[in-house]
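Undergrad: turn this into a structure:
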Amino acid sequence: MSLHVKKGDRVKVIAGKDKGLVGEILAVDPTNTKVVVQGVNVVQRHVRETATPQGKRVEGGIISSEAPIHASNVQLVVKVDGEEVVSRVGYERREVTKRRPDGSEYAAFRSVRIAKKTGEEI
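TA: You can find the predicted model right below:
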């Protein structure tokens, strides 16, 4: 299953406690339809000090990290005339030229993501 956003996309949170925040996607989990956005849904975990099998000490304490949020709660951010605006994502089939291992070329189609607001490829 694929999502409308990918790792590295700039998104805006449109629902939840962090509504309105803009950040970059750090990780995507398509099977659970979840994404991790930088600076969004930050949770604190209490981690115990441990030792690795090599004998090194791993520091304990209170660790802050981003927790996943549902992909439907984020919307893609695109630049329009130097201003960042949210846009829905569409898909378009474009014709490309591919090359076979023997060197011959043929026409094929590939799917690209399109920002509905601007009509440009993402």
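Undergrad: rest of the way, CA atoms for contacts and neighbours
TA: Noted.
Undergrad: first to last residue in stretch 5-13, what's the distance?
TA: 12 Å (CA to CA, to the nearest Å).
Undergrad: just the residues contacting it, thanks.
TA: For stretch 5-13, the surrounding residues in contact (CA atoms under 8 Å, 6 or more residues apart in numbering) are 19-28, 71, 73-78, 86.
Undergrad: please repeat the previous calculation with a cut-off of 6 Å.
TA: With contact meaning CA atoms under 6 Å, 6 or more residues apart in numbering, stretch 5-13 is reached by 19-27, 73-77.
Undergrad: I'd like the structure of this one too, to check against the first:
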Amino acid sequence: MNIKKGDTVKVIAGKDKGAEGKVISVLREQDRVIVEGVNRVKKHEKAVNQGGRAGNTGGIVTTEAAIHVSNVMLVDGDGVTRVGFRRDEVTKRRTDGSEYTAQRSVRVARTSGKEI
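TA: Down below sits the predicted model:
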């Protein structure tokens, strides 16, 4: 999955098409993401009394529901972009002080080629 928590995405399909928001969480098993301010649903919550301040009052709560990851695209600058990957050579340091080279995978924007 190319979308990560904290990314700014734009909805490209569905009832909230055109809306932009920040990814709150990623559900990898279901291929879904929860985006801030997008796909808002109302849930009925039961009042739970666990003593003192611990219980909730219940009622109707508005919250974000998950949407499929194929319905969002990553925002890059003014528009949206696809996500690619590039392998970069980096030098790492061992605990004994010696150095070695390794490869690191980074996400890049396909439109601009810049690292995300």
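Undergrad: buried ones among the contacts of stretch 5-13 of structure 1?
TA: Among the contacts of stretch 5-13 of structure 1, those buried by neighbour count (16 or more other CA atoms under 10 Å) are 21, 22, 23, 24, 25, 26, 73, 74, 75, 76, 77.
Undergrad: wait, doesn't the fourth one sit right on residue 38?
TA: Yes: here residue 24 of structure 1 lies in contact with residue 38, judged by CA atoms under 6 Å, at a distance of 5.4 Å.
Undergrad: how much space separates the residue nearest to residue 84 of structure 1 when sequence neighbours are not counted from residue 121 of structure 1?
TA: Leaving aside its chain neighbours, residue 84 of structure 1 sits nearest to residue 78 (5.6 Å; criterion: CA to CA, 6 or more residues apart in numbering). Counting by CA to CA, the separation of residue 78 of structure 1 from residue 121 of structure 1 is 11 Å.
Undergrad: repeat for residue 71 of structure 1
TA: Residue 71 of structure 1 sits 20 Å away from residue 121 of structure 1, going by CA to CA.
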